[in-house]
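1. build me a model from this:
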Amino acid sequence: MERFSYHRPSGLDEAVRAVGPHGKFIAGGTNLVDLMKYDVERPNRLVDVARIPGLDRIEPLPDGGLRIGALVSNSALAYDERVQRDYPLLSRAILSGASPQLRNAATTGGNLLQRTRCYYFYDAGTPCNKREPGTGCPARTGRNRIHAILGTSEHCIATHPSDMCVALAALEAVVRVSGPGGERAIPMAEFHRLPGDRPEIDTTLAPDEIVTAVDLPAPRFPRHFTYLKLRDRLSYAFALVSVAVGLEMEGETVRDARIALGGVAHKPWRVPAAEALLRGRTAGKEAFGEAAAALLQGARGFGDNDFKIELARRAINRALAQAAAGKPQSVADKRIA
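-> I've put the predicted structure just below:
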């Protein structure tokens, strides 16, 4: 671990001024500290934002939605009564990730910014375009069982690891950030980016901007939803494939749909055209199969992860069936319903 200075600001403006071009904001530290220990991240300054007042609240919005402060812990968010009642998809997704100890420390803002769990990214002794641009992507021809099948580039096939972000994508949340230029709002669909030729850049956040909150729109999908997570073991593990689904149903007819995939791309994966295929259709295998095909159009494996394409297709169909029936995947019993 490299030497670094430590600063604890009293407010947002001070935090933004203090971070500098090579500094990092830290709150729970559940990802950043690991990366520093592995010599992957080498900030010259840590700016501790964990005690900035006002960012640890969940507050109602005028339109009926909720504003989630960036310092709200994953546990507090998942177990909040309003979230469990109005946004159960988000609660289930958070409870599907990490361990209770990590959820108690991890924050909403930090979850948005966590980095890939690619083997090569974490191993400072191997090349990695995400860690050191221009050195190559050995995952393309190496061990790539957990890697992306959608939105990849010749420079990177890493995946985004968050469960919470997949649900936020399906719910069409908005990320609020603050920086020297003031405040701005970034739709969840635009917050994370695909690797392209700059895989070292994970988000559209500027280096001197800080996440302050996440806004949830007015409640949707309180009954017909599911978060289905497929992983190597039922205990703490990252998703091979996950599916967040929210449906508006009228009898057996799908009136509206939102679907987001995790574990398959550099960002939570949404295809609005696939959702449109479900509108006005009878919930069933035919419609679900067409939506799955549209979501996975262009999917490509790299050897070890070829199985993910079929796994994702089946997961999408199963998740849509669960949501349509109003029988979401259980968090307590992780066996597939």
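
2. going forward, measure contacts and count neighbours with C-alpha atoms only.
-> Will do.

3. test my guess that V254 contacts L278.
-> Yes: here V254 lies in contact with L278, judged by Cα atoms under 8 Å, at a distance of 6.2 Å.

4. these two: which has the busier surroundings?
-> For V254 versus L278, the count of surrounding residues by other Cα atoms under 10 Å is larger for L278: 24 against 20.

5. contacts only, for that one.
-> V254, R255, D256, A257, A287, F288, A291 (Cα atoms under 8 Å, 6 or more residues apart in numbering).

6. and the gap between the residue positioned nearest the centre of the chain and P60?
-> Centroid-nearest residue in the chain: C165, 2.6 Å away (criterion: Cα atoms, centre = their mean). According to Cα to Cα, to the nearest Å, C165 stands 20 Å off from P60.

7. so how far does stretch 213-221 reach from one end to the other?
-> Counting by Cα to Cα, you get 22 Å between the two ends of stretch 213-221.

8. neighbouring contacts of that stretch?
-> Applying Cα under 8 Å, 6+ apart, the set of residues contacting stretch 213-221 from outside is 55, 63-70, 86-87, 89, 108-109, 168, 171-177, 246-248.

9. compare with the first, here's sequence two:
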Amino acid sequence: MNNFDYLKAGDIQDAIGKSGSCTDSSYIGGGTNLLDLMKYDLAHPTTLIDINHAGTQDAVTETENGGLRLSAFATNADTAWHPLIEEKYPLLSKAILAGASAQIRNMATNGGNLLQRTRCYYFYDANVPCNKREPGSGCSAILGYNRIMAILGTSEHCIAVFPSDMCIALAALEATVNVEGPNGPRSIVFADFHRLPGDTPELDNNLLPGEIITSIDLPPQGFSDNYSYLKLRDRNSYAFALVSVATGLELDGDIIRNARIALGGVAHKPWRVPEAEEFLVGKAASEENFAQAADIILRGATGYQYNDFKIELAKRAIIRNGMMALHPETQLPGALPSA
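-> Have a look, this model is predicted:
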């Protein structure tokens, strides 16, 4: 772990100014991922700029259009357990609580959650080639042990997956990310925030140098009546998803009037295919229709030997989660989910 200077920012502009005056600086909130990267000798900031006191807004505030604004500086725990989130956006609450451990959720910030780096084995092993860590060196995962890797949106340069649970729900909810940087504030629709690997797998998102995530806006539609978050993993505690699905439905009887489906554990970013959601509109909420939507979502999916099983697993997860969304009470502790 390298030596570094530590600076504390008093507000957003102070943080941006400190970042601009330093070389190779990093903002730090909870530090639950950044400190790991530093310990593994994968990140080498010369200056850490503490932004925990840069944001002054409440963890969750109501917006004029009927939605909610999440502070990027609030912890995952404070967000997931907030009464307004539990009431209006239970899909988001369930997704956050499916991630990490209680201790980590008490430290991790909402902004930091969006900035997580991959959990690829080879990315964390500095002794093997990794294009995400060292562009141009090669991707060891493609011909290696790639069981947890991506099946969608991959490139010849990278098949790593994005690990966040919270972001899968935010993708389904069509959130907006608000940032501020040297060139002023701007907003990024969630679908455009993260990147696919392409020829630049080292770039995880579309933030510009020096920019800070300040808040995340949720639109009024929270799918509070019919929703489900399903996370399939090797163990039920403190494990990343092999496949996860966030589903939100708006129903008229058994007819789907609006649908959102986002997948995690399958791509370099939260994976959403609006065409599949449009297919479901006006149709009955049935296993057959969810299966057809799954085929649209998984069109072009490619396995890499050890992760071939993910294609079928993802299809079954989409179908199962769609049916679970019809009865959100099945997600209560101790309840048995619908098959």
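
10. so after superposing, what's the score?
-> For these two chains in superposition, a TM-score of 0.97 is obtained (TM-score structural alignment, normalised by the length of the first structure); 336 aligned residues with a Cα RMSD of 1.3 Å.

11. counterpart of the residue nearest to the centre of the first structure in the second structure?
-> Across the two structures, C165 of the first structure finds its equivalent in C167 of the second structure, going by TM-score structural alignment.

12. C-terminal to the one helix or strand its match maps to, what's the next element?
-> C167 of the second structure is part of helix 166-172, with elements assigned from DSSP states H and E. The first helix or strand that comes after helix 166-172 of the second structure along the chain, using DSSP H and E, is strand 176-181.

13. that next one vs the first structure - mean distance after superposition?
-> After superposition onto the first structure, the average distance of strand 176-181 of the second structure to its aligned residues comes to 0.2 Å, using mean Cα distance after the TM-score superposition for the first structure.

14. read off where that strand ends up in the first structure.
-> On the basis of TM-score structural alignment, strand 176-181 of the second structure is assigned to residues 174-179 in the first structure.

15. buried ones in that stretch, by neighbour count?
-> Along stretch 174-179 of the first structure, these residues count as buried under the neighbour rule (16 or more other Cα atoms under 10 Å): V174, V175, R176, V177, S178, G179.

16. same check, this time on stretch 3-17 of the second structure
-> Buried residues in stretch 3-17 of the second structure, counted by 16+ other Cα under 10 Å: L7, K8, A9, I12, Q13, A15, I16.

17. return the subset of the residues you listed lying in helices.
-> Secondary structure from DSSP state H places I12, Q13, A15, I16 of those in helices.

18. tabulate the residues you listed (a markdown table), appending distance to Y227 of the second structure.
-> Compiled in a markdown table, these are given as follows (distance: Cα to Cα, whole Å):
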| residue | distance to Y227 of the second structure |
| --- | --- |
| I12 | 35 |
| Q13 | 38 |
| A15 | 38 |
| I16 | 38 |
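
19. and those residues, which is closest to M38 of the second structure?
-> When those are ranked by distance to M38 of the second structure (Cα to Cα), A15 comes first, at 20.6 Å.

20. quick one: the helices in the second structure?
-> When secondary structure is read from DSSP H, the second structure shows helices at 12-20, 34-39, 76-80, 83-88, 90-97, 102-107, 110-114, 166-172, 274-280, 287-297, 309-325.

21. what range in the first structure matches the second one?
-> Translated: helix 34-39 of the second structure. Alignment note (TM-score structural alignment): helix 34-39 of the second structure is matched to residues 32-37 of the first structure.

22. need the residues that contact that stretch.
-> M1, E2, I26, E41, R42, Q114, Y122.

23. redo that, cut-off 10 Å
-> Contact with stretch 32-37 of the first structure is made by 1-2, 24-26, 29, 38-43, 110, 113-115, 121-123, as judged by Cα atoms under 10 Å, 6 or more residues apart in numbering.

24. and the buried ones among these, selectable in PyMOL?
-> Remark: buried members of those, expressed as a PyMOL selection using 16+ other Cα under 10 Å:
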select buried, resi 24+25+26+29+40+41+42+43+110+113+114+115+121+122
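
25. in strands only, show me the contacts of stretch 32-37 of the first structure.
-> Assigned to strands by DSSP state E, the following of these qualify: K24, F25, I26.

26. ok, those vs Y236 of the first structure, which is closest?
-> I26 (23.3 Å).

27. quick one: contacts for that closest one?
-> With contact taken as Cα under 10 Å, 6+ apart, I26 of the first structure is in contact with 6, 8, 32-33, 45-50, 107, 109-110.

28. now the residues you listed as JSON lines including distance to P195 of the first structure?
-> Formatted as JSON lines, the entries for the contacts of I26 of the first structure read as follows, by distance: Cα to Cα, whole Å:
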{"residue": "Y6", "distance to P195 of the first structure": "31"}
{"residue": "R8", "distance to P195 of the first structure": "33"}
{"residue": "L32", "distance to P195 of the first structure": "20"}
{"residue": "V33", "distance to P195 of the first structure": "24"}
{"residue": "R45", "distance to P195 of the first structure": "26"}
{"residue": "L46", "distance to P195 of the first structure": "26"}
{"residue": "V47", "distance to P195 of the first structure": "27"}
{"residue": "D48", "distance to P195 of the first structure": "28"}
{"residue": "V49", "distance to P195 of the first structure": "28"}
{"residue": "A50", "distance to P195 of the first structure": "30"}
{"residue": "T107", "distance to P195 of the first structure": "25"}
{"residue": "G109", "distance to P195 of the first structure": "21"}
{"residue": "G110", "distance to P195 of the first structure": "20"}
